[in-house]
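Asker: no sequence on hand, only this structure:
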């Protein structure tokens, strides 16, 4: 068929510079499968070469030009015919002519802006890819290559803890606190739940991480909720004054950073959902939004240049020098000067204690004032405080209008 101008008479290969050593990332495809792609960051140059091989040796390929594009694109699954491109860069590789032999074309997109992270959800997909096109009169020849893009963040402002008192009027009052409101994707959520008033028969309590994906605008808004993880944190009836600890490790789950109004097309938010179930299978819940962000990997230096090893080596050298000076002074019956300490004094002077960094990310302390260590509030004090109602799930267990709480 290629003799009549149909079909592909050439193969296209896209090679990226440094692809043998570049990091890769696992990205979900639109068919719910996963593939590993080369990883890039915002502002990085994307360069390489395009190899075009003729399928039939000795033949020629007529074309109207060869180009390569770098494209950032958002695709709504309910509107697959329209692709929203937020990045579109084009480089011309060859002018119209004939190709009579296999040819390689270098390309470079310098310091490319990549403002968003790749994402594939229930109703939307954001991707970056290179597209090579050999323009022909009848049918173009094309090739695409996807890449992964991660956005790194850092939060230097105060990362306040989340503290809230919730409950059911005259039936249940609890106070919960999470150590932070912003977590990186490999962080640990630490918290406590304290029971101030218990007048209903609670069977168990669980906490869940929920991802909420919102796409579209106005009447065409679609919201998809997905439960990422679920933990049972209590089994059995609690008593007043009981404290339940919470510790959730995020590293083992498929999470993305929080995305807010990406190119005015979609958002991805995460919530901690605290759920209680009573003995009649009625469920009450309270959601609290948290912010997730991606932290850059720490680069470890070689052991030979490790500061701790160098410091230890220096300590040994100093100790040996002090010991040698001490032995020399003993032989000469000289008095050791103040600057020349004894071996024991030298070791003690060089020894240092390990201190926790003030901004340590693994700081599990909730706050300088831990409300759960204080005296339990009296019922009168509870009634006077501001308590947020928990929400009753519809259609769970028996109907009990006395415990139905509106949102």
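Answerer: Looks like it came in fine. Remember, predicted model here, so these are calculated numbers, not experimental data. Residues are numbered from 1 along each chain as shown.
Asker: C-alpha from now on. contacts and neighbour counts both.
Answerer: Fine.
Asker: which residues in the stretch 51-200 of the chain form helices?
Answerer: Using DSSP state H, counting those that start in this stretch, the stretch 51-200 of the chain contains no helices.
Asker: residue ranges of the strands in it, please?
Answerer: Assigned by DSSP state E, counting those that start in this stretch, the stretch 51-200 of the chain shows strands spanning 61-63, 66-76, 83-94, 97-99, 103-109, 119-120, 124-134, 141-150, 162-168, 172-178, 182-184, 188-198.
Asker: report the buried residues of the lengthiest helix in the chain.
Answerer: Of all segments of type helix in the chain, defined using DSSP state H, the longest is helix 307-331. Within helix 307-331, the residues scored as buried using 16 or more other Cα atoms under 10 Å are 315, 318-319, 322-323, 325-326.
Asker: equivalent analysis for stretch 277-293, please.
Answerer: 277-278, 282-293.
Asker: any idea which element the closest residue to residue 186 other than its chain neighbours lies in?
Answerer: Residue nearest to residue 186 in three dimensions, not counting chain neighbours: residue 251, with 4.2 Å by Cα to Cα, 6 or more residues apart in numbering. Using DSSP states H and E, no element contains residue 251; it sits outside every helix and strand.
Asker: hang on, residue 251 packs against residue 185?
Answerer: Yes: using Cα atoms under 8 Å, residue 251 is in contact with residue 185, at 6.2 Å.
Asker: about what we covered before: so which of the strands of the stretch 51-200 of the chain comes closest to residue 273?
Answerer: Nearest to residue 273 among these is strand 172-178 (11.7 Å), distances taken as Cα to Cα.
Asker: contacts for that closest one?
Answerer: Contacts to strand 172-178, defined as Cα atoms under 8 Å, 6 or more residues apart in numbering, come from residues 161-167, 189-200, 366, 382, 387.
Asker: next up, a structure to set beside the first:
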């Protein structure tokens, strides 16, 4: 009687993707393009396992980091690997049609062909967009056994058209006038009361391995500037209404000037985006979240007062 009704020893589940050794990774996760098929094997190890079937699912979800139980599933596909009455030709008593015994090791291949993967993966502070394969061993008299394995989807884009001129108006009336020119686009100064004002006619686009190249011109300097910084800021927003979450993070920054500038001086700027840990810009993905990036120009005077303003930039992925 014990042999008939015991739950057996739980199995160890491992999900292995095809071509793991040759495929690119980011951290520990494999990288796929949206059009790539996802295939591999599910490896089960157990001395004894009673189950009512084994399945694998490819799932894409958006979930907030505050409440992981609240998630939006935007893609899903299921593959049945084993039925309860077809494992190793085991005979099953009619009274226990859901009972099958799995011994030692079983490797079960799976493949997800032409499954829609519409969005790029994103792991942020307040929100995650995840893709993963989930294996489930169904059991009638005990909790199901599950195993999840994440993977990344990177979505390359076609090179956008060249940007029109961007104009940034920066100034402290009768004290400081600056002109910031980069990558053949020009920021034009103005004279308004501190802090800076900033106006732009369009958003500059850069791919993730691009280089921001330019110069900062000091047209008028009547305050004592101590140093100047250029930073990239990421602003992440998820949810809506009372549940809206926002996180602002300085991804990287560097000092482009140390010491007081003089009128007519120009400071070169060269900011490499590759290897910084940037992602593409996300615009209202499934009405769930957005991610924006900004160039942040900061000047600090001798009294440690900071004058700054941000210019939005759009980041895109050139290749997987």
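Answerer: Sure thing, it's come through. Computed from a prediction, not measured in an experiment: that's the story for all the values here.
Asker: returning to that earlier point: and the buried residues of stretch 277-293 of the first structure, which is closest to residue 180 of the first structure?
Answerer: For these, the residue nearest residue 180 of the first structure by Cα to Cα is residue 290; the value is 8.5 Å.
Asker: the aligned residue in the second structure for the closest one sits in which helix or strand?
Answerer: Under the alignment (TM-score structural alignment), residue 290 of the first structure pairs with residue 313 in the second structure. Assigned by DSSP H and E, residue 313 of the second structure belongs to strand 306-316.
Asker: identify the residue of the second structure aligned to residue 163 of the first structure.
Answerer: Under the alignment (TM-score structural alignment), residue 163 of the first structure maps onto residue 167.
Asker: before we move on, back to that, contacting residues for the residue nearest to residue 186 of the first structure?
Answerer: 185-187.
Asker: the counterpart of residue 147 of the first structure in the second structure: what's it in contact with?
Answerer: By TM-score structural alignment, residue 147 of the first structure lines up with residue 151 in the second structure. For residue 151 of the second structure, the contact set (Cα under 8 Å, 6+ apart) comprises 29-32, 130-132.
Asker: how about residue 257 of the first structure?
Answerer: So residue 257 of the first structure contacts 184-185, 291-294 (Cα under 8 Å, 6+ apart).
Asker: now, which of the residues you listed sits nearest residue 92 of the first structure?
Answerer: Looking across the contacts of residue 257 of the first structure and measuring by Cα to Cα, the closest to residue 92 of the first structure is residue 294, at 35.3 Å.
Asker: correct me, but the closest one touches residue 149?
Answerer: No: under the criterion of Cα under 8 Å, residue 294 of the first structure makes no contact with residue 149, lying 11.7 Å away.
Asker: give me the more crowded residue out of these two.
Answerer: Under the criterion of other Cα atoms under 10 Å, the comparison of residue 294 of the first structure against residue 149 puts residue 149 first, with 23 against 19.
Asker: ok so, going back, out of the strands of the stretch 51-200 of the first structure, flag the one nearest residue 268 of the first structure.
Answerer: strand 119-120 (9.7 Å).
Asker: what's the closest one aligned against in the second structure?
Answerer: Against the second structure, strand 119-120 of the first structure falls on residues 122-123 (TM-score structural alignment).
Asker: can you pull the contacts of the nearest residue to residue 119 of the first structure once chain neighbours are set aside?
Answerer: Among residues not flanking residue 119 of the first structure along the chain, residue 126 sits closest, at 5.0 Å (Cα to Cα, 6+ apart). Residues in contact with residue 126 of the first structure (Cα under 8 Å, 6+ apart) are 72-75, 117-120.
Asker: again, but for residue 206 of the second structure
Answerer: Residue 206 of the second structure touches 313-316, counting by Cα under 8 Å, 6+ apart.
Asker: for the match of residue 163 of the first structure, grab the count of nearby residues.
Answerer: 20.
Asker: could you check how far it is from residue 299 of the second structure?
Answerer: Relative to residue 299 of the second structure, residue 167 of the second structure is positioned 19 Å away (Cα to Cα, to the nearest Å).
Asker: cool, residue 65 of the second structure as well?
Answerer: Distance from residue 65 of the second structure to residue 299 of the second structure, by Cα to Cα: 35 Å.
Asker: so which of these two has more stuff around it?
Answerer: Neighbours were counted for residue 65 of the second structure and for residue 299 using other Cα under 10 Å; residue 299 has more, 18 against 15.
Asker: give the aligned equivalent of that one in the first structure.
Answerer: Per TM-score structural alignment, the equivalent position to residue 299 of the second structure in the first structure is residue 276.
Asker: now its match: which helix or strand?
Answerer: Going by DSSP H and E, residue 276 of the first structure is part of strand 266-278.
Asker: that strand vs strand 172-178, what angle?
Answerer: Angle of strand 266-278 of the first structure versus strand 172-178, following axes from the mean of the first three to the mean of the last three Cα atoms, to 10 degrees, is 140 degrees.
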